[in-house]
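Asks: would you be able to build a 3D model of this:
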Amino acid sequence: MSEPGLRERKKQRMYRVVSDIAVRLFLEKGFDAVSVAEVAAAAEISKPTLFRYFPAKEDLVLHRIADHEGEAARVVRAAQEPPVAALRRHFLEGLDREDPVTGLNGHPDVLAFHALLYGTPSLVARAHGHQERSEAALADALGGDLDARLAAGQIMAVLRVLALENWRRIAAGEAVAQVRPDAVAAARRAFGRLAEAMPPHLRDRAPADTR
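Replies: Below is the predicted model of the structure:
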């Protein structure tokens, strides 16, 4: 894959800068207390320009997790092992490196961001769309039939619940080192049960389509 050109790099930089400014304001004052006009002024751009990049106010926050949309599908498509095994390995590797998406991260900025995300109803609702698109992409990677859609729903639910449990414990004051063994054990147990529940053609084979 070729490197993005200058124009695309500038566009991505704009996304990142404006999102960072917005998140900082939301953390300082609260999501509902900050207007889009205030974000645009802080970023030194016009409201129409801001809306060209972020169609909804919630997108200013969700840009932080946009890269993870479809991640499970990408893992499955790239793997040379059964889908559940590949996703289990990927999640456990995420725990090892304290990837924020696993919930096992105690950095104050990460905890504050998750508190903003999970504590704001409109953001939770918008994030549900992110979850649905990720689930649909995973179902397609698993074959696209009813079995694949059922499997994708179960897998995405497990990923979400595992991450939420880790974040809630750390947000409540537990240290990452204290949560880690339970997080690893819970992930192994959950993915083991997932594997048992999968139809044989999803449990035992590596994906044929590695687009």
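
Asks: every contact and neighbour count from this point should use C-alpha atoms.
Replies: OK.

Asks: in the helix or strand hosting residue 169, which residues are buried?
Replies: Taking DSSP states H and E as the criterion, residue 169 maps to helix 146-171. Buried positions in helix 146-171, judged by neighbour count with 16 or more other C-alpha atoms under 10 Å: 148-149, 151-153, 155-156, 158-159, 162-171.

Asks: so which other helices or strands are in contact with that helix?
Replies: Contacts defined by 3 or more C-alpha pairs under 8 Å, 6 or more residues apart in numbering; DSSP states H and E place helix 146-171 against helix 108-119, helix 121-141, helix 176-197.

Asks: and the second one, what does it pack onto?
Replies: When contacts are defined as 3+ C-alpha pairs under 8 Å, 6+ apart, helix 121-141 packs onto helix 59-62, helix 71-78, helix 108-119, helix 146-171.

Asks: how much space between residue 47 and residue 41?
Replies: 8 Å (C-alpha to C-alpha, to the nearest Å).

Asks: to compare with the earlier structure, here is another sequence to fold:
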Amino acid sequence: MSASASPPPDEQRPRLGLRERKKLKTRAAIREATYRLVAEQGYEATTVEQIAAAAEVSPSTVFRYFPTKEDIVLTDEFDPVMEAAIRARPAGEPPLESLRAVLKQAVETILAEQPDEMRRRGKVMLEIPAVRARMTETMAETSLLLSRAVADRTGRETGDLEVRIFTASVMAVLREVTIYWAEHGQKDDLAALIDRALDSLKGGLAL
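Replies: As a prediction, the model looks like this:
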């Protein structure tokens, strides 16, 4: 998700092996180095080589984990978690309510567990057009992934046009809400903004 996906509660998380834990630690170190350098010297002036040195890894390692510099800010490991969470929602629940619950839980958890990273991500996304553009691309990728779960839950074919439009619309809501939240100083309740935005998607704009 990019922009706002999050891990499930501790008791629901699978136990990771040593290799997986090392990968997560390396990714976290790269992200932390990136945010620190960006805060000190700006996004454009920060190079992948500088990030690698600060994270004590090679530039090739940075690119192995993150294909572009923008991905360092935007990419996380939780898209599969969100897909699983949608599949685990109660049978017969309307798709919009399933996605609402999953997205709200995601942002509430990440703001509780990683508030500084969430706020720094929002600031960079707001200020750097390249990051915002890449965010649109990564959210489209997340939308296609989540649409598989939505299709299965609604008895439709994977790739069904209406499913893709529906899921993409909800992800567009998340994108615009995140931008709005950042534009307004990150002071609002992000989960409440998601609720408000999805209500407007469901009911349309009143004349």
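
Asks: let me know which of the helices and strands packed on helix 146-171 of structure 1 is tucked in deepest.
Replies: Ranked by mean neighbour count under mean count of other C-alpha atoms under 10 Å, those are led by helix 121-141, which reaches a mean of 18.

Asks: what's the mean deviation for that helix versus structure 2?
Replies: Compared with structure 2 after the fit, helix 121-141 of structure 1 shows a mean deviation of 1.5 Å (mean C-alpha distance after the TM-score superposition for structure 1).

Asks: mind listing what's buried along stretch 96-116 of structure 2?
Replies: Counting neighbours by 16+ other C-alpha under 10 Å, the buried set in stretch 96-116 of structure 2 is 96, 98-111.

Asks: which ones among the residues you listed lie within helices?
Replies: Members of the buried residues of stretch 96-116 of structure 2 lying in helices (criterion: DSSP state H): 96, 98-111.

Asks: before we move on, the earlier item: tell me which of the helices and strands packed on helix 121-141 of structure 1 approaches residue 178 of structure 1 most closely.
Replies: When these are compared by C-alpha to C-alpha, helix 146-171 sits nearest residue 178 of structure 1, at 9.0 Å.

Asks: now the helices and strands packed on helix 121-141 of structure 1 in CSV, with distance to residue 203 of structure 1?
Replies: What follows is those, written out as CSV (distance: least, C-alpha to C-alpha, whole Å):
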stretch, distance to residue 203 of structure 1
helix 59-62, 32
helix 71-78, 12
helix 108-119, 32
helix 146-171, 10
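
Asks: out of those helices, flag the one nearest residue 126 of structure 1.
Replies: helix 59-62 (8.0 Å).

Asks: what lines up with residue 33 of structure 1 in structure 2?
Replies: Here residue 33 of structure 1 is matched to residue 45 in structure 2, going by TM-score structural alignment.

Asks: this completes my enquiry, with thanks.
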